[in-house]
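Undergrad: Mind folding the following:
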Amino acid sequence: MSGGLRRYEFSEKLAEMLGESRRDLRFRVTMMVSAGVVKPGPRGRGSPLATPAYGSNLLVGAMAAPQQVHTIEAIRCYWELEPAAIASEMTTPGIILGLSTEHTKIDISTTLPIPFTRLRFGECLTQLLELASSKSTCGGLASELFGIWVSRGYPVAGLQIGVWSKGRRSVITQRFELSEGERPPSWLDPSRNGIADPGLLHTVFLPASKLIEIGMLTTSEKKKNPMLNLGPKIAKFTDLVNLVRQGRYRIQWEKLLLTLIEVQTWANKVGTQDSRLVEITDFGSNPGNLRMFTYVPGHLLPAAPLVVALHGCTQTAAAYDLGTGWSELADRFGFALLLPQQHWTNNPLRCFNWFRPEDTVRDSGEPSSIRQMIEWMSVNHDLDRRCVYVTGLSSGAAMTSVMLAAYPDVFAGGAIVSGVPYHSANGLQEAFESIFMGVCRSGSDWGDRIRAASSHQGPWPGVSVWHGDEDTSVAPVNAEESIKQWADVHGLPLNPSIENEIDGYPHRVWQGPRGENLLESYTIVGMSHGQPLDMSGGEYSCGTVGPFFNDVGISSTYRIAEFWNLPETLSKRQSRTKSQEVTIMGQTGERTFNVVPVLNPTPSDTNTSSEQTNIVEEVSADSAGVEGGNPKSGGIPLGIDVQKIITKSFEMAGLLKQSEDNPTGSGSVGKSAPLGIDIQGIISESLKAAGVLAESSSKTPPSESLSPETGQVGESVWQGEGWELISNRSGRAQGEPLLFGYASSGNDCEVGNKIRSISREVSLGDHPTLSYIRRLKLNAAANDHTRARFSVLVDDLAVDEVSAVGMEHTEGEWMQRSGIDLTPFANRTVKLTFQVAAHSNVCNEVFAKAWVDRIHVRDVS
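TA: Modelled structure (predicted):
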């Protein structure tokens, strides 16, 4: 289809593509010119060229305005829609009780050079049409963009983008909504004769293929500087070849690129399969713009080791894991696995940038991102910081050399598979020389480069070096140079301590003064570039054969794990865990009797480490807390007199007779028991033993009752807005008010996110837990994108939450939440916050109401 149409021709063609009448589009263009949205110009065939900006204005007007008369207001309203965060909130109607598994930020990074999260909807649409107008960039757009949609019933628009997440290709939506203080367009504003609930007004969807066709009809104002799009599938390898066609290493480079096509094709197939990996998106500032994938076995032992595995060029974390079999060994040996993944935007071949100065030094670029990932894994999975290892293939092996040099204090060992020494190149041209020819230096020169990379003085990580002697992608001499480098760092001679054969291949070992293996080398005779595998099905077998994963009868993955003593480490940890098992069980049993009891306990209620939800049988918020007893009494769980209820039951059954001296029926005095058996005493003791009735206040766990009205804890009081204290309730003990919070959006067309919070400071002990009771009414049923939420936060981090999108959620009875673990905040003073939030995009009310009572922080140790 030819491009470069003029405005007149463009509007005619657009009408045909959208299924609209030509007259309709002409009228909208006339309105755009009259309102100054676009500059005037000659009409007909002499009109100016249609630019992407012109096309996006007309497209928004046609998609968003339900009638012609609304065209200009639709353009001005929808063009200015601001990007909404696609992170902790649901994107489809539903209710989530408790913290969502999607509470972490979603990674929207793509190869498209558009900062979606920083641009308004109209700006994003213009840039998409810019990409579509160029043949060199429309291919990448077709593979990344799924489509765009605009709702006429409420001012919300979306870009649907294809991304990789957890080993699957899926579509996520970058929403755009009204900014704070803006009003909906006139047809949705009752104050301007609009209708807040327009009924049949619908959402208009434009698929990516249609958008690209429209973009190809426009003429970019940037045509003089077309952008080379290498694309996520590396479709234009010839363009890359041309970058070095006149270079010294042309033949090697072209051969490598052809091989990488096969690797990329295989990696794409792997990407369509189910992956065992989980992606983590919020692990730090990520200065290197890398992606983080992890695998943690279900049986992970305390203080387990961590293996960091770095993929090669054009590979993915999932493809590298499948090829090497590292997650298989993680299941067998009980270690955690971290697999960083490169972005295409960082490197068009998705190689780690081991040759760029900013990505080869400590606390900078890609090494810093990987270091942040390691820290996240260590903290969140309680790993042994003394047992962190790193390995990689090809460019991942080169980055392994970087990590071992930049962070020798972090790693206990490393393995370089078909890689190069640290600091063998400074820039792209030197990188070509290093991989294709190899750079030879003295051992001391190589060693000085590592010693200069950090202030570390030793001990140094042990290193395993692997290389095929027929590797034409990375010269085999690089393995010998890596050996020289690490032998010098360890102060070892070049002659090995041991020379033998393992699985038929030459194996060399350099040992320290105490006989420990500090450095080893495998030369895989006859093997080209790649990772050695043993697929015989024996004990050492793991991984999958594919491009750069070679079945040569020796498992590099298993042998590297063996070099790091991971099998032996597993055995020691299992033995230590078994020896501690009896003590741990004893502590758990003792702790169970100290838990503040809950109503109608289930077997899971005795586990103090898990959150619990129980229904507290009270009728309404106005009668909350009316129990005929002190709710804070140590002997009355949740304010309910268990003894009194049972006594009344026995009286009604005729098993107990009420004495005239005690007509109230309270207590045990005055009760005539059959056969002189103290039934109440037996029941009381049974309840105490079961943990349903606390023996005395002195035997309950340390507890801080956070009364809303008084500052009982650290003299701190509740502070915030949108919340109030309800204290004058029938039958309620004085000084026992409850908290009531109310957030509303959409009233009087005041749309947007409305948040109301109340907070106070709380000092926590060694093993703190939180409990409270609540009633909620969340009304978010205005449309698919209206939201209401209730959250409990500690130092602004959510620990409990209920979310509603496009639906209503009402808790008709008081719900108890108990055993909420606050251990991550132990031994410090924190800010405890209760929060309600509502978000409406139309002139209909969306609200969140919450009643909160009996807030307790306990130390369960």
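Undergrad: CA only for contacts and neighbour counts going forward, please
TA: Will do.
Undergrad: hey, where'd the helices end up in the stretch 201-350 of the chain?
TA: Using DSSP state H, counting those that start in this stretch, the helices of the stretch 201-350 of the chain run over 208-215, 237-243, 250-271, 317-324, 326-333.
Undergrad: buried residues in the longest one?
TA: So the one you mean is helix 250-271. Residues of helix 250-271 classed as buried: 250, 252-254, 257, 260-261, 263-268, 270-271 (neighbour count, 16 or more other C-alpha atoms under 10 Å).
Undergrad: which one of the residues you listed is nearest residue 614?
TA: Each of those was scored against residue 614 by C-alpha to C-alpha, and residue 271 proved nearest at 42.8 Å.
Undergrad: Could you also give me the structure for this next sequence, so I can compare it with the first?
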Amino acid sequence: MMKSPLLDSMQEAFKLVKAGQLGEATATIQRALGGKASAKDDTIIEGEVLHKTHTQAPPQQPATPTLTPSTEPKHGANKLNHLFKTFAKTSTVTPQPIPNNAQFITKTFSNQYGSRDYKLYIPSTYGSKPVPLVIMLHGCTQSSDDFANGTQMNALAEQHQVLIAYPEQSAQANAQRCWSWFKPQDQTHNQGEPSIIAGITQAIMSEYQVDKKRVYIAGLSAGGAMSAIMAALYPDLYSAVGIHSGLAFGSAHDLPSALMAMNLGAKPIHKPNQFVPLIIFQGDLDKTVSLRNAETLFEQAKTLYQQRDEYFELTTQDYHPSNSHAYTRTVLKNSKERHELEYWTIHGAGHAWSGGDRSGSYTDPKGPNASWEMLRFFLHHTL
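TA: Alright, predicted model coming up:
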């Protein structure tokens, strides 16, 4: 991990959180950003990730119902992930080329709680037939183009005729462009940012040929935490959810509690009322979002599923592919062998999208491929 003053400040803030000095932790972060210290500030910072410097072949996939794309998403140029020089603005990212007749367009949605831009990928094969829709929520300091490049979801969408939307947090709403997963209003149905993200989803469903029973949502870190919120608040809208390096619904209610949850895990103050099929990815060396948060997500979802009083089978298996990180996968499947819950612990991985492309930030190209596995999981689920 590359050292920097900001990372040093984050580590110092986490030590203060452990010591119970929450106000001092907040002040430390604000000083690192060059701003005034305030316990009321909304800023949450995600750690830096150094991209790997080697090219990696597509990882070996476990013997489960899988997608079989004709080609794996290709890695971009081999380059190191640079540290963001300014955190008030997102670095300019060039979208990757798209096939002829495909579109990657910018649109805007507004309601009483604000306005957000979003990018929408429309595959070249899109026509009159209803297709699935996936909503992708980026992490802090990222943009829609950055997240699209890093996850390579557009390439998979092209192969499997899926619409992909990337809502983009604004710097006006949060200087770090973090989704406000830790604010009470933004954990409430039909209020704040959840209402905007749901509004974007519904606007696309109204304007395009979308299979309303096959709408999904996924995110990384702050975007993963917001995806958990969206699944909890809108279980009748999303058929399944993917959370990479995120936190459970109700894990925090302000900045200090968010810092504590990120570093130490949290006992959620709110819980979903309805089970939504879930796939979780988490690196066990993540220094930004503790592994305990993924464990909480899994246990919360498993408890909700058990309340259905349905048959299920729970299995855990370790995998050691020669061309990717080793990982442990826990699967809960129903009587029809369909996977309702998957939890992937990536051994040796940090705070990065597993199997992502180097052209995006917060990615670990070594894999396994979280994008591939999430889409495979999603397409097995309908409302």
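Undergrad: So after superposing, what's the score?
TA: Aligned and superposed, the two chains score 0.72 in TM-score terms (TM-score structural alignment, normalised by the length of structure 2); 305 aligned residues with a C-alpha RMSD of 3.2 Å.
Undergrad: re earlier: please name whichever of the helices of the stretch 201-350 of structure 1 is nearest to residue 127 of structure 1.
TA: Nearest to residue 127 of structure 1, of all these, is helix 208-215, at 9.8 Å by C-alpha to C-alpha.
Undergrad: tell me, the closest one lands on which residues of structure 2?
TA: Counting by TM-score structural alignment, helix 208-215 of structure 1 falls onto no part of structure 2.
Undergrad: now for that helix, which elements pack on it?
TA: In terms of contacts (3 or more C-alpha pairs under 8 Å, 6 or more residues apart in numbering; DSSP states H and E), helix 208-215 of structure 1 is packed against helix 52-64, helix 121-132, helix 135-144, strand 145-151.
Undergrad: In structure 2, point out the residues matching the next helix or strand along the chain from the last one.
TA: Counting by DSSP states H and E, the next helix or strand C-terminal to strand 145-151 of structure 1 is strand 156-165. Counterpart in structure 2 of strand 156-165 of structure 1, with TM-score structural alignment as the criterion, is absent.
Undergrad: Output the contacting helices and strands for strand 156-165 of structure 1.
TA: Applying 3+ C-alpha pairs under 8 Å, 6+ apart, one finds that strand 156-165 of structure 1 contacts helix 135-144, strand 145-151, strand 168-177.
Undergrad: Strands of structure 2, start to end?
TA: In order along the chain, structure 2 carries the following strands (DSSP state E): 103-111, 114-122, 131-137, 163-167, 210-220, 240-244, 278-283, 313-319, 327-333, 339-346, 353-354, 363-364.
Undergrad: What residues in structure 1 pair up with the last one?
TA: When you say that, I think you mean strand 363-364 of structure 2. Counting by TM-score structural alignment, strand 363-364 of structure 2 pairs with residues 549-550 of structure 1.
Undergrad: returning to what we had before: want to try JSON lines for the strands of structure 2, with mean neighbour count as columns?
TA: Shown next, in JSON lines, are those (neighbours: other C-alpha atoms under 10 Å):
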{"stretch": "strand 103-111", "mean neighbour count": "14"}
{"stretch": "strand 114-122", "mean neighbour count": "20"}
{"stretch": "strand 131-137", "mean neighbour count": "26"}
{"stretch": "strand 163-167", "mean neighbour count": "26"}
{"stretch": "strand 210-220", "mean neighbour count": "24"}
{"stretch": "strand 240-244", "mean neighbour count": "29"}
{"stretch": "strand 278-283", "mean neighbour count": "27"}
{"stretch": "strand 313-319", "mean neighbour count": "12"}
{"stretch": "strand 327-333", "mean neighbour count": "18"}
{"stretch": "strand 339-346", "mean neighbour count": "23"}
{"stretch": "strand 353-354", "mean neighbour count": "30"}
{"stretch": "strand 363-364", "mean neighbour count": "26"}
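Undergrad: and of these, who's closest to residue 259 of structure 2?
TA: Of those, nearest to residue 259 of structure 2 by C-alpha to C-alpha is strand 210-220, at 16.5 Å.
Undergrad: thinking again about what came up before, between the buried residues of helix 250-271 of structure 1, which sits nearest residue 97 of structure 1?
TA: residue 271 (31.9 Å).
Undergrad: For residue 144 of structure 2, see how far away the alignment partner in structure 2 of that closest one is.
TA: In structure 2, residue 271 of structure 1 lines up with residue 93, judged by TM-score structural alignment. Distance of residue 93 of structure 2 to residue 144 of structure 2, given as C-alpha to C-alpha, to the nearest Å: 9 Å.
Undergrad: just residue 167 of structure 2 next, same as before
TA: Residue 167 of structure 2 is 7 Å from residue 144 of structure 2, by C-alpha to C-alpha.
Undergrad: Can you check which residues contact both of the two?
TA: Residues touching both residue 167 of structure 2 and residue 144 by C-alpha atoms under 8 Å, 6 or more residues apart in numbering: 118, 119, 138.
Undergrad: counterpart of residue 224 of structure 2 in structure 1?
TA: Looks like residue 224 of structure 2 aligns to residue 397 there (TM-score structural alignment).
Undergrad: Let me know whether its match touches residue 418 as I believe.
TA: Yes: Residue 397 of structure 1 lies in contact with residue 418 (C-alpha atoms under 8 Å); the separation is 6.6 Å.
Undergrad: follow-up on the earlier one: adding mean neighbour count as columns, could you present the helices and strands packed on strand 156-165 of structure 1 in TSV?
TA: Compiled in TSV, those are given as follows (neighbours: other C-alpha under 10 Å):
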stretch	mean neighbour count
helix 135-144	20
strand 145-151	21
strand 168-177	19
